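**Q** What follows is a predicted structure for the sequence shown.
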Amino acid sequence: NITTDTLTIAGAGLISTAMSGDTLTISTTATADQNLWATFNADTGTTTANTTTDTLTVSGGTGISTSITGDILTITTPALLNVVEDGTPVLGGNLDVGASSLVKSTNVILSFSSGGEAAVNWTDISTALTGSGPIIRSVGADTNVDLVLDTKGTGDIDVSTNKIVNVVNPTANQDAATKNYVDTTTATTAQGTLADTALQNIVEDGSPQLGAQLDVAGNGLGDGTNLLLDFVEDASAVNHIEIENEATGSGPIIRAVGADTNIDLKLTPKGTGAISVADATNYETNVTADDDIPNKKFCDDTYAPLHDTINAQTGTTYTLVLTDDGKLVTMNNASANTLTIPTDASVAFPIGTRIDVMMIGVGVTTVTGDTGVTGCARLAEQGILIGRR
């Protein structure tokens, strides 16, 4: 009804309209010749909408539908499926959460429960509040469930220089030992079970003490060289003893060492105890060098017969007789004198005969042999001659 009905056409934004007679002009300040519908507000310039050739199409993509009723455009899409309703969801590829995280309303963010096999125990991974660490926990139907950390091949479990805490004392041979167990339990019955009596680290203990005999079980004490023991006791002492072993052909050594240039080596027995030299019966072969020390048996066998009886001669001549065996014959005369050793034909001295001759006068004593006896000697200035057959 042209009398009562009114058609109003108005533009918005960059669009203006004008009516002249039966002509409707729609103008825009956007760029000319743009898609009228797609970039309506971006167009500039003025163009006339051709209702015959211009079409506004609204369509949906996959799973989306559209409908127009009057001036209302409705876009419809089906709702996303609730994953809770899918009891056995299966990933078709890797699950990439990007910069996001897997979360849950509780602290347990992952729970690997059994599925597809007869297992009844599994693992939970839980988050924690400030001040506590996240938890990897074994759970399941069993009352006691181990948590096994199993590496591949010869790989190790690396805690990145951190500690493992809240560990109980070990009971089996392959259980890890705690500090408390090492400090207080690794002691013998004689040493006790408390930390102050248990074995301590001898590197840190400057005065370690053995609680019982040290059994080297067939091995030896040493520092990697020939040195076996080095006794340094008094802090003010500068001299001490070393015990050293030797290679084949040489005997072990007990040596005095220290800061002094010349150090005695003292062997001190206790009470009336004696210092014994082994192989006392083999003195004939053991006491051979000038610096060898004879033992009591050597001295008894060698010097015991001496001075049992003294045969004092005051004349100028004397010939030994059989009874002089084991005696000391003294030659005491102001003038020169002679002692004669007879032949076996005259005096048959037995093997082992020992006769000592001493000149005690001012006259020189000459020891000579009878006809057939070789060897002689001269004694002067209180000289002594020891003869043995």
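**A** Structure's in. What do you need? Residues are numbered from 1 along each chain as shown.
**Q** contacts, neighbours, all on C-alpha from now
**A** Noted.
**Q** longest helix of this structure?
**A** Assignment by DSSP state H gives helix 296-303 as the longest helix of the chain.
**Q** Now the element after it, going C-ward?
**A** Note on helix 296-303: by DSSP states H and E, the next helix or strand toward the C-terminus is strand 309-313.
**Q** by contact count, what packs against that following strand?
**A** Secondary-structure packing of strand 309-313 (3 or more Cα pairs under 8 Å, 6 or more residues apart in numbering; DSSP states H and E): strand 327-331.
**Q** Would you mark the buried spots in the longest helix of the chain?
**A** Residues of helix 296-303 classed as buried under the neighbour-count rule (16 or more other Cα atoms under 10 Å) are F298.
**Q** try this one side by side with the last:
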Amino acid sequence: MRGRPRIRGHLRTRAHDTAVPRLPAERLRHHPLRRRAVRYRLIETYRPSVRPRLDCPVHVLTGSEDPELSQERISERAGGWADLTTARTEVRTFPGDHFYLTPRRREVVATVLRRMDPSLTTGGHSGRARREPAAASPSALLEIPLIDYYSTSAEFYEMVATRHTASRGPPLRRVLEGVDTSYGPVLEIGGGTGRVTEVIASALPQAEIIVAEPSATMRAMLTSRVARNPDLRRRVTVVDGAAQDLPLPEKLSAVVIFGVAGHLTVPERVALWKRLAACLPDGAPIVVELMGVSSPRVIPPVMSLRETIGRQTYEWWIGGEPTEGDAMRFTTTWKVLSEGRTVREVTDSYVWHTFDVARLAAEAGMTSRRITEAGGQAIPEIGVLVK
């Protein structure tokens, strides 16, 4: 991009004549373009050195129609940003081109502040919300913020949860029926918005239930669901806590872990199984959602859900690819359409450590079985670990 006329034309084209004013020729020739020319020269000639990958999350903000970064490219490893960190990469797409910031200033600032505000991150979706690793003293670890994996897509979560419960609720109920709940409460790790909590309560009408959910956004919806149901209000206790450091009661009758186990590393899972085993009586179940991905593989993006609410239609797209070891990076995109036109997109990504029930049983030193059908209908796999 050399030559001031080319730079001037490029900037005016990119900004649609709004971000680059039509300054008098003498000012435009000497003052702004000189700095711009230097910036373009740096961009064109810069070659990054090889450096260790970061261990912190990276949040990418981009415009939906940016000619420099197509949606195909942003969906592929978050436009390259995902390659710079071993932690998660989250992408937020705003309507607009390269200069989306100009008309979307309030939304962008609100997004940045939400990421920076400790009240929205330290209160922390379990396993879905986790503490990022750091070399720090034990006391300093208390100050490491929780990363809320679902804060970006929380507004859409109930659409997925409704379908999720319709398919997984019957087999979960089948596993739990007959569990002796006199030994202690039933623990649900990763309660989300409370859909699975309702299934547990229905299957075990006499049980006390403790539900842990570290995401403040999810926990608000969970508490609301519990509060408006007299039976749940009496039996369900909602607590803020992630799987890795959740305080456990002395005794438990059963444990339910849905949508969480893959957010934990193998050492974290082994530690969790050991802690849970110490609270459970012989024969008590730990019911784990297997998610159907037992080893890393490429999953091309596919539309997994389409729902219409009011005047808008919502599409949920999900795909994944292997990263390192047993891990995959999943990328999800919510598309909001009005009159057949996409008016908003929200993209997020997260790392999932793959496993099957045999691997979990080996980690926990327990026996296991898979539940693959209920009522004669095929269902997504659910694993049951038995002490």
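**A** That came through, no problem. Remember, predicted model here, so these are calculated numbers, not experimental data.
**Q** tm score of chain vs chain?
**A** Counting by TM-score structural alignment, normalised by the length of structure 2, the TM-score of this superposition works out to 0.17. Behind it: 101 aligned residues with a Cα RMSD of 6.4 Å.
**Q** T317 is in contact with N337 of structure 1, correct?
**A** Yes. Between N337 of structure 1 and T317 there is a contact at 5.6 Å, judged by Cα atoms under 8 Å.
**Q** Comparing those two, which residue is more hemmed in?
**A** A count of neighbours by other Cα atoms under 10 Å puts N337 above the other of N337 of structure 1 and T317, at 22 against 16.
**Q** End to end on stretch 320-329 of structure 2, go ahead and measure it.
**A** Using Cα to Cα, to the nearest Å, the end-to-end distance of stretch 320-329 of structure 2 comes out at 5 Å.
**Q** From the structure, what's the count of residues near A18 of structure 1?
**A** There are 13 residues near A18 of structure 1, going by other Cα under 10 Å.
**Q** what's near enough to touch it?
**A** 24-26 (Cα atoms under 8 Å, 6 or more residues apart in numbering).
**Q** Quick check: it vs T285 of structure 1, distance?
**A** Distance from A18 of structure 1 to T285 of structure 1, by Cα to Cα: 149 Å.
**Q** what do you get for I26 of structure 1?
**A** 143 Å.
**Q** now swap in I241 of structure 1 and tell me
**A** On the measure of Cα to Cα, I241 of structure 1 and T285 of structure 1 end up 29 Å apart.
**Q** what about the two, which has more around it?
**A** I241 (15 against 8).
**Q** what secondary structure does the more buried one sit in?
**A** strand (DSSP: H, G, I helix; E, B strand; the rest coil).
**Q** That one touches L228, doesn't it?
**A** No. Using Cα under 8 Å, I241 of structure 1 makes no contact with L228, being 10.8 Å away.
**Q** Show me the common contact partners of the two, please.
**A** Joint contacts of I241 of structure 1 and L228 (Cα under 8 Å, 6+ apart) do not exist.
**Q** ok, and the most crowded of the contacts of A18 of structure 1?
**A** Neighbour max across the contacts of A18 of structure 1 (other Cα under 10 Å) = I26, 17 neighbours.
**Q** which one is that residue nearest to, not counting chain neighbours?
**A** T17 (4.4 Å; Cα to Cα, 6 or more residues apart in numbering).
**Q** same question, G319 of structure 2
**A** Going by Cα to Cα, 6+ apart, G319 of structure 2 has P301 as its nearest residue, at 3.9 Å.
**Q** Name the SS class of the one you found, please.
**A** P301 of structure 2 ends up strand, using three-state DSSP.
**Q** same deal with T285 of structure 1?
**A** helix.
**Q** who's in contact with it?
**A** With Cα under 8 Å, 6+ apart, T285 of structure 1 has no contacts at all.
**Q** State the distance from it to D300 of structure 1.
**A** Counting by Cα to Cα, the gap from T285 of structure 1 to D300 of structure 1 is 16 Å.
**Q** again, but for G45 of structure 1
**A** 147 Å.
**Q** Kindly report the same for I26 of structure 1.
**A** 152 Å.
**Q** same question, T319 of structure 1
**A** According to Cα to Cα, T319 of structure 1 stands 28 Å off from D300 of structure 1.
**Q** ok, now T25 of structure 1?
**A** From T25 of structure 1 to D300 of structure 1 the distance is 156 Å (Cα to Cα).
**Q** Let's see which of the contacts of A18 of structure 1 end up in strands.
**A** Using DSSP state E, the subset of the contacts of A18 of structure 1 located in strands is 24-26.
**Q** Assess the claim that N311 of structure 1 and I355 are in contact.
**A** No. Contact criterion Cα under 8 Å: N311 of structure 1 and I355 do not qualify, at 10.3 Å.
**Q** Which of these two has more residues huddled nearby?
**A** I355 (21 against 15).
**Q** so the more buried one is in which element?
**A** I355 of structure 1 belongs to strand 354-359, assigned by DSSP H and E.
**Q** What of N180 of structure 1?
**A** Counting by DSSP H and E, N180 of structure 1 is part of helix 179-184.
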